[in-house]
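Chemist: Sequence and predicted model, in that order:
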Amino acid sequence: EGTLKRKVSTSNSNIFTETSKLTNKKRRYCEDYLAFGFTSNGNEDAPGAQCVVCNKILSNSCLVPAKLRRHFETNHPEYKDKDISFFKQKLESLEKSKLFMSKIAKSDNENATEASYKVSYRILLAEEAHTIGESLIKPCAKDIVMCMLDQKSSKKVEAVPLSNNTVTRRIHDLAAIFRLHLCDAYALQLDESTDVAGLAVLLVFVRYDFNSSIEEDLLLCEFLQTNTTGENIFNCINNFMKTHQISWEKCVDVCSDGAKAMVGTVAGAVTQIKNVAPNCTSSHCILHRHTLVVKNISPSLKNVLDEAIQIINYIKTQPLQSRLFKIMCEDMGSQHTALLLHTEVRWLSRGKVLVRLFELRHELSANLMDHKFQLSDRLTDFLWLSRVAYLADIFTKLNEVNLSLQGKNVNIFNAKDKILSLSRKLQFWISSVGRNDLDCLPMLNDFLEENGYKLDEDIRSDIADHLRDLYTNIIKYFPNINDNNNWIQNPLSLTEKPVSFSTQDYENLIEIASDGQLIQKFKEVSLITFWSDLCQ
């Protein structure tokens, strides 16, 4: 019996030993695992498995083809048909990121360094002075942590480096990450203008694809010391590109305001960029084109606009008049107590200025009653007020379109849809004014009904002419509003081969339109995400 127990004990011991050996078995990484989207991570003797798509790290025991394939097919089914070159590209991007992070995380306190970078990034986004980190943000953080946690935790906040020089270095380091993202393609937008100090400032914005979305950042802000010629603008940008080793070959488009210094056929900045960037196209800023559409108005309406600005300036440029006008508005229970100044370079200014003037017309008339101001009678002139009401209406509508064209999430297709909508609305407004139906101009319509008047025929003619001029300008500045790129917005709608397509291109598009999985993805994700993932 004793011998039997010893045999059983020895047998059990052997079983546990073998199990322990199996459990502690160290698996090796195989290069073939990259086909499942995994690279090695950590110790070479017992490496982990890191996914190059989502960066998730699995333990050494998961270095088995079945487990790697299960992770890949469960979490990234959209990439299952990708070849090995796709994963090599992802691996290269991951290694670049690791290399950069290893350079910036050499501090003894990695958490403090990480916090320093995150705060510096927020200071950059808020466009605040770099000194705000140490003078305001750190003291506030310490107070919050001390109140919510304890004094010991508050002392940890003190270790976060946020001095002026540190924040500046952090921002320059973060720019290195940004430059890594310019690896495939990017587009530039140029703008040169003179500020209130008389300095010529060149701004260059960049858009690029990152993580299936379009990112936009300020690439360059420099003063032009002498002339603002196309050559000087190009040299400034080109020097920046060379200094930071950004390739021109990856530039796919340059957008500008259409000024001669920008688009001149010989020495324009855009022309010189296209000479060094063989794959680059050029475009005229849609916001600037929209501004050109609304810029020109008839002499009669322009005279009304000028007189309205003179009335506003008479009040706003005199501090005493501004204070007295404010007191009068408060006594009369007005919704507003101040007028708005008009600024020509601010495109949305006209609409807001005229709406405020029209809303305060009664207060202005009472205020200017005892003044020897030559335009005081305009505020009681029915015809003049009718024109002001129309201008306030139309500029408000145009401002709404302008605002809808702005923002990082707006693409060329959204913008063209908005412009097409505006052109159709203008046609409707022209026909409505012709029928003397003024519901489309609410401020003018309410003004006429309030006073029991009908619209003067001369004013109606001026309004119709102005609306027709706006429609003509849209056709002039947006000639390709109905182009043949609708297949990008909806690849399923294309039924015949476009002229610009090769046979191979059209066959590839047919495959996309016939793939059920891609069709479902097209319905679920944004347009940018769909095409960005497809290109990868």
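Modeler: Alright, I've got the coordinates. Given the structure is predicted, the values throughout are model-derived calculations rather than measurements.
Chemist: can we go C-alpha only for contacts and neighbour counts from here?
Modeler: Noted.
Chemist: can you tell me how far G2 sits from S9?
Modeler: According to Cα to Cα, to the nearest Å, G2 stands 11 Å off from S9.
Chemist: Of these two, give the one with the bigger neighbour count.
Modeler: The neighbour comparison of G2 against S9 (other Cα atoms under 10 Å) goes to S9, with 12 against 7.
Chemist: helix or strand for the more buried one, which one?
Modeler: Here S9, judged by DSSP states H and E, is contained in helix 2-23.
Chemist: In three-state terms, label the closest residue to A115 other than its chain neighbours for me.
Modeler: Computed as Cα to Cα, 6 or more residues apart in numbering, the closest residue to A115 that is not its neighbour in sequence is V160, at 6.7 Å. Here V160 is coil, with the state taken from DSSP: H, G, I helix; E, B strand; the rest coil.
Chemist: now swap in L188 and tell me
Modeler: Strictly by three-state DSSP, L188 counts as strand.
Chemist: Could you double-check that it sits in contact with V204?
Modeler: Yes - with contacts counted by Cα atoms under 8 Å, L188 reaches V204, the gap being 6.6 Å.
Chemist: Quick one: residues contacting the residue nearest the centre of the chain.
Modeler: Ranked by distance to the mean C-alpha position of the chain (Cα atoms, centre = their mean), the top residue is K408 at 1.8 Å. Each residue near K408 by Cα atoms under 8 Å, 6 or more residues apart in numbering is listed here: E215, E216.
Chemist: Roughly how far does it sit from Q50?
Modeler: Counting by Cα to Cα, the gap from K408 to Q50 is 33 Å.
Chemist: Use this one as the comparison:
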Amino acid sequence: MTEKKRKLDHRPFQDNWTIEYGFVEQKDRAVCAFCCESVVCRTSSVQRHFQTKHQSKFKTSEEKGEAIKKAISGFKKQTVILSQAVGMKSKATECSYKIAQCVALNGKPFTDGEYIKEAFLSGAEVLFRDLKNKDIILSRIREIPVSARSVERRISDLAENVTTKQTTGLKQSLVFSVALDESTDVNDASRLAVVARYLENNHIYEELCCLLPLHDTTKAEDIVCAFTGYFSKQDINLNKLFCVTTDGAAAMVGKKKGFVKLLENHVGRKLLSFHCIIHQEGLCAKTSSLDLVSVMKTVVEIINFLISRSSLVHRQFKSLLQEVECEYGDLLLYNNVRWLSRGKVLARFVCCLEAIKMFLDEKQKRFPQLNDESWLLKLMFMTDINTHLNELNLKLQGQGQTVLDLFSYWKAFTMKLDIFTRDINIKAFKYFPNVKNHANQFEVNTDELQEYVKALKAEFEKRSQDFYIHGSLFSYLIKPDMLDLTNAQLELFSWMDIDDFEMQQIEFRSSEIWTLKFAELRKSLEDENFEKSGAILNCWISLPSSFICLKKIAFALLSAFGSTYSCEQIFSHMKAVLSPRRSRLTPEHSENCVKLKVTKYVPDIEELAKTMQGQGSH
């Protein structure tokens, strides 16, 4: 009986029901144009409904025909009006998604949605004043739902959509690597930033996977638990993980119980790991003798007196700088955490040195070091060497750089230190302009300066052992035909099914076409403005599938991070979003805002709006 009834319910709609009984088809049902009731598509049901509810109203067949035509016409008009209303609601919803995206991209509070709408309406009143349909335009703007709650939900939907795309990309990718770092937000909550780099649709993506709160301690066990928990929740296979880059903290790189070691135990094999090269450069920059450390201490003491001790003193000092037409209008406060702070503080201090001396004399504030030739020499040297260190730091910064690029900058600077030592030894001071100006006025003793540069070079060589060990391996990206198989470290890639690597490598070396292609690649990379990682990737993608083992290794090497720059950038965005004025934001909301701010993916706003029931502004 049930199967028979189901078959009857799915009978096709018959056109004569419209003429004889005033019924129209709507979603596999027959709908009466007179009362809008629906019945199953069956002649007996349609006929029974019309005869019992509407037949008695008509005396003649002509009157019945006219009434049916009028009812059908009215029903169609009503349907059109309803569909237009639904369409307008859907557009208003889509617009609210766009506004929410702007709020997130600019790190603004959720309540700014109402402010944007108010500005929109105020501007529209003037902009569309001469249009006949101005009232329609304004009414549509008023329909946009942008309350704080609506904006919060929209941002959550957009972030979830981006997360879905990231997860799909990681699942489809052959290999991926991660960079992770831990910091503290404005609420003293520890947050773990995890950034992944992977290949999807012939593009390299560098995406924030998560910004996880660590509610208790931040030991290696806590970090690995949060890390593996996220990837398990997203059903991403950690066996495809190739390289892990951290800030080098003990909890991250401990030999027995560090995060990397525990993660290797979880994955079941050796992982390539790096200590962030920018952090290592910062540690090298702190290398100094006790005398040179005292120089920075005195500089900070003078700057604090001029800027922080008294507002009156600070105003008077700035007025003096303006009077003497100094290049800078003020000094900078020193921040030991910021990478470039030391070099910038010293450069500005030296530039304003004469004005500083004059002002301190007026205030009868004595700093005998400012008249000490030996101390001034150390000041000038510290300024010049930190200028060089800052130049290196800026080169190491930026997203999308390969380990090959970063290590090239590092090696180049290490070799420059030999030139600096020779320059100081012969007292030419070609690369130390401030020292040269000082030497033109006073006799200089360069022994301590040479010792400093030698100690700095030793520190650079000691702190980059992991890059020196694997440096030749990353040269494979642009010199695959020159790879030394005896030092290829193929055990790092054994899990990627590369059993035929040696055979394919021989075939590749024997192919003049492909070896020439990489020679052309190396030539194009000489252009500093060339997008290197993209060019390298495109070159490897162009190789035929017969070299699949070689391509797998190249894709793995391209995914590796050389620094945690992306994580540091994430924390900067987090502190802008989760500021003291917005400290009530939950970890989930702040993560959503930051994720939308940094992602390369474009959320499917139109599709999201279609899944929502259109509701106007209340």
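Modeler: It's in. No experiment lies behind these values; they were computed from the predicted model shown.
Chemist: Correct me if wrong, but the residue nearest to the centre of the first structure is in a helix.
Modeler: No - counting by three-state DSSP, K408 of the first structure is not found in a helix; it is coil.
Chemist: residue in the second structure matching it?
Modeler: Using TM-score structural alignment, the partner of K408 of the first structure in the second structure is Q399.
Chemist: And I419 of the first structure, by the same measure?
Modeler: So I419 of the first structure corresponds to W410, using TM-score structural alignment.
Chemist: Give me the neighbour count for the nearest residue to its match once chain neighbours are set aside.
Modeler: Using Cα to Cα, 6+ apart and skipping residues adjacent in sequence, the residue nearest W410 of the second structure is L392, 7.8 Å away. Per other Cα under 10 Å, the neighbour tally for L392 of the second structure reads 18.
Chemist: Touching, L340 of the second structure and E391? I think so.
Modeler: No - L340 of the second structure is beyond contact range of E391, at 9.1 Å (criterion: Cα under 8 Å).
Chemist: Between these two, tell me which one has more neighbours.
Modeler: L340 (19 against 13).
Chemist: so who does the more buried one touch?
Modeler: Applying Cα under 8 Å, 6+ apart to L340 of the second structure gives the contacts N390, N393.
Chemist: Quick one: map it onto the first structure.
Modeler: Match for L340 of the second structure (TM-score structural alignment): L348.
Chemist: OK, contacts around S288 of the second structure?
Modeler: Y452, A455, L456.
Chemist: any idea how far Q505 of the second structure is from K552 of the second structure?
Modeler: Taken as Cα to Cα, the span from K552 of the second structure to Q505 of the second structure is 12 Å.
Chemist: now do L376 of the second structure
Modeler: Applying Cα to Cα to L376 of the second structure and Q505 of the second structure gives a distance of 59 Å.
Chemist: Likewise for R342 of the second structure?
Modeler: 48 Å.
Chemist: who's more crowded, the two?
Modeler: Each of R342 of the second structure and Q505 has its neighbours counted (other Cα under 10 Å); R342 has more, 25 against 19.
Chemist: how about the nearest residue to that one, chain neighbours excluded?
Modeler: The nearest residue in space to R342 of the second structure (Cα to Cα, 6+ apart) is Y334, at 6.5 Å.
Chemist: for that neighbour, helix, strand, or coil?
Modeler: Y334 of the second structure is classified as coil under three-state DSSP.
Chemist: Number of residues surrounding it?
Modeler: For Y334 of the second structure, the neighbour count with other Cα under 10 Å is 19.
Chemist: which residues sit in contact with it?
Modeler: V300, S341, R342, V345.
Chemist: who wins for most neighbours among those residues?
Modeler: Highest neighbour count within the contacts of Y334 of the second structure: R342, with 25 neighbours (other Cα under 10 Å).
Chemist: wait, isn't it in contact with L333?
Modeler: No - look at R342 of the second structure against L333 with Cα under 8 Å: they stay out of range, at 9.4 Å.
Chemist: can you tell me which residues contact K521 of the first structure?
Modeler: Contacts for K521 of the first structure (Cα under 8 Å, 6+ apart) come out as F530.
Chemist: Okay, and it sits in which element?
Modeler: Assigned by DSSP H and E, K521 of the first structure belongs to helix 516-524.
Chemist: after that helix, next one along is what?
Modeler: helix 527-535.
Chemist: List the buried residues in that next one.
Modeler: By 16 or more other Cα atoms under 10 Å, the buried positions in helix 527-535 of the first structure come out as L527, I528, T529, F530, W531, S532.
Chemist: Throw the residues you listed into a markdown table and include distance to N451 of the first structure, thanks.
Modeler: Output for the buried residues of helix 527-535 of the first structure, formatted as a markdown table (distance: Cα to Cα, whole Å):
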| residue | distance to N451 of the first structure |
| --- | --- |
| L527 | 50 |
| I528 | 52 |
| T529 | 54 |
| F530 | 55 |
| W531 | 56 |
| S532 | 58 |
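Chemist: now the helices: where do they sit in the stretch 201-350 of the second structure?
Modeler: Here the stretch 201-350 of the second structure has its helices, by DSSP state H, counting those that start in this stretch, at 220-233, 250-253, 259-267, 277-285, 290-307, 311-323, 341-351.
Chemist: mean deviation of the second one from the first structure?
Modeler: Same thing as helix 250-253 of the second structure. When the first structure is superposed, helix 250-253 of the second structure averages 1.2 Å from its matched positions, counting by mean Cα distance after the TM-score superposition for the first structure.
Chemist: and the angle from the helix holding K521 of the first structure to helix 527-535?
Modeler: 150 degrees (axes from the mean of the first three to the mean of the last three Cα atoms, to 10 degrees).
Chemist: Map T281 of the first structure onto the second structure.
Modeler: Aligning on TM-score structural alignment places T281 of the first structure opposite L272 in the second structure.
Chemist: Okay, helices next: where are they in the stretch 51-200 of the first structure?
Modeler: Under the criterion DSSP H, counting those that start in this stretch, the stretch 51-200 of the first structure contains helices at 65-75, 84-104, 110-126, 132, 138-148, 151-158, 164-180.
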